[in-house]
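Participant: Quick one: sequence plus predicted model below, questions after.
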Amino acid sequence: MKPKKRIQEMTFAALLTAIAILIPSIMPIKLIIPPASYTLGSHVPLFLAMFISPWVAAFVILASSLGFFMAGYPIVIVFRAFSHIIFGCLGALYLKRFPQTIENHKSSLIFNFVLGVIHALGEVIACVIFYSVTGEDFQKLFYILFVLVGFGTIVHSMIDYVIALTIFKSIRKIR
C-alpha cells in the first residue's frame, strides 16, 4: 500500500472512530427499548469505514461499541454494537473484492438488504446469548428479539446505509 493512501486511511479511521464514539452520547434522535435501541446515524461511521477498507471497518466497530458502553447504554446494547464486527467485516471484504457494487443502484440495494439481514441476525444472536445466561423466558422475548431487534435492525441498517452511501459519494466527488 502506498504511504499516501495508508495515511489517508488512518486519517479516515481516526475521524470515523471519533464520530462513532460520540454518536451514542450526543445524537438527539434515539429510541431505547432494551434490548432494542435505534440511534439515528449510529451505523453511518461504520458504513463509511466499510467503504474504505476492512481494517478501518473493524476499528470503527470496536470504537462504536466503546461509545455505546461509555454513553451508559445497557450492556445488551453494547453487545449488539459489538456484533457489528460480523456484518461490517463481511461487507467490507465483499466491497474490497467487488467495489462496483455501490455504483449500481440495483446491486447496492440488494447488498444493503443482505447486509441488513446479516446485521439483524448478528444482533439477535447477541441478544439470545445475553438472555440465555440471565434466565429470561424466551417466549416473552420472541416479539422483542425478532420484531424489535430483528426487523427493526434491518430497517435501521438500511436507512443508515443510504445516508452513508450518499455522504460517501458526495465526498468522493469533491476529492
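Facilitator: Looks like it came in fine.
Participant: can we go C-alpha only for contacts and neighbour counts from here?
Facilitator: Noted.
Participant: gap between Gln100 and Ile7?
Facilitator: As for Gln100, its distance to Ile7 is 24 Å (criterion: Cα to Cα, to the nearest Å).
Participant: brain fart, Ile159
Facilitator: Ile159 is 30 Å from Ile7, by Cα to Cα.
Participant: quick one, strands of the chain?
Facilitator: 30-33, 36-39 (DSSP state E).
Participant: And Ile159 and Ile7? Which one has more around it.
Facilitator: Ile159 (17 against 11; other Cα atoms under 10 Å).
Participant: Report the separation between that one and Phe59.
Facilitator: 22 Å.
Participant: likewise Ala71?
Facilitator: 18 Å.
Participant: next one: Arg175
Facilitator: From Arg175 across to Phe59, the span is 23 Å (Cα to Cα).
Participant: One more: Val117?
Facilitator: On the measure of Cα to Cα, Val117 and Phe59 end up 22 Å apart.
Participant: Below is structure B, check it against A:
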Amino acid sequence: MQHERVQKLTISALLVAIGILIPIISPVKIILEPASFTLGSHVAIFIALFISPMMAVSVALGTTVGFLISGFPLVISLRALTHVLFAGVGAYWLQKDPGLMNSPIKTQLYSLMIGILHAVAEVFVVALFYFGGTMTEADYSQGFLRSVFLMVGVGTVIHSMVDFSLAHIVWKALNTRQSFVAKMTKLRNNN
C-alpha cells in the first residue's frame, strides 16, 4: 500500500514538472492577447486524467502553482486553475466509462466535450478581467466577442483537442508495454 502511494506521488510529481516545464521551454507559443496557446501545455494534465481523478486534480493544481511562481500574468495563472474542473470531470467520466477510449469516434466526442468545458471555464475567468476593466486597451479594442469568446473560447477548444490528441498518442504508446499496463491498472484499481 505504501509503495503504491509513493508511485502515485512520484507519477504526479513528474507530470507536474512536465506540465510546468512545457510552457516555459516550448518553442511553439502563440500569444494573441488575451489568449495564449502553448502546444503540449495540457499533455501532462491529460495523461493524469487518464490515470485517475485525484491525480488529474493534483497535477492541475501543481501546474497552476508552477504558472504562479514562473511569473505568468494573473489571468493566465487563473486560467490554469480552471484546469482542475475539466481534469476532475474528465477523469471521473473516464473512471465511470473506461471503454470510452476504445472507439475513435467516442474518443473525439469526449475530447470535444472536455474541450468545451475547458473553454467555458477559461472564458469565464477572462470575462471577469474583461468586464472588471483590468485588461489592456488593445484587448478592449477587439471587443468581447472577438477577444474573449472567439480567441479564448474557440481557441481553447481547438488547443485542448490538439493537446488531448498528443496525450492520447503518448498514452497509447505507453500502454503497449505490459509492465506499464499492469502498474496503471493496479494504481487505478486502488484509487
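Facilitator: On my side now, so go ahead. None of these values were measured; they are calculated from a predicted model.
Participant: returning to that earlier point: please identify the most buried of the strands of structure 1.
Facilitator: Most buried of those by mean neighbour count (mean count of other Cα atoms under 10 Å) is strand 36-39; its value is a mean of 20.
Participant: That strand vs structure 2 - mean distance after superposition?
Facilitator: Mean deviation of strand 36-39 of structure 1 from its aligned counterpart in structure 2 after superposition (mean Cα distance after the TM-score superposition for structure 1): 0.4 Å.
Participant: Just give me the match in structure 1 for Gly115 of structure 2.
Facilitator: Mapped onto structure 1 by TM-score structural alignment, Gly115 of structure 2 lines up with Gly116.
Participant: Hmm, that match is touching Ile159, no?
Facilitator: No: in this structure, Gly116 of structure 1 is not within contact of Ile159 by Cα atoms under 8 Å, at 9.8 Å.
Participant: Contacts only, for the closest residue to Leu121 of structure 1 other than its chain neighbours.
Facilitator: Ranked by Cα to Cα, 6 or more residues apart in numbering and with sequence neighbours excluded, the top spatial neighbour of Leu121 of structure 1 is Gly150, at 6.8 Å. Going by Cα atoms under 8 Å, 6 or more residues apart in numbering, Gly150 of structure 1 touches Ala120, Leu121, Glu123, Val124.
Participant: Map Gly150 of structure 1 onto structure 2.
Facilitator: Using TM-score structural alignment, the equivalent of Gly150 of structure 1 in structure 2 is Gly153.
Participant: pull the longest helix from structure 1.
Facilitator: For structure 1, the longest helix by residue count, based on DSSP state H, is helix 105-132.
Participant: so how far does it sit from its counterpart in structure 2?
Facilitator: So helix 105-132 of structure 1 averages 0.9 Å relative to structure 2 (mean Cα distance after the TM-score superposition for structure 1).
Participant: what's the matching residue for Ile167 of structure 1 over in structure 2?
Facilitator: Match for Ile167 of structure 1 (TM-score structural alignment): Val170.
Participant: how near is that match to Arg177 of structure 2?
Facilitator: Using Cα to Cα, one gets 12 Å for the distance from Val170 of structure 2 to Arg177 of structure 2.
Participant: With Val75 of structure 2 instead?
Facilitator: From Val75 of structure 2 to Arg177 of structure 2 the distance is 40 Å (Cα to Cα).
Participant: which of those two has more neighbours?
Facilitator: Set Val75 of structure 2 next to Arg177 and count neighbours by other Cα under 10 Å: Val75 wins out with 18 against 10.
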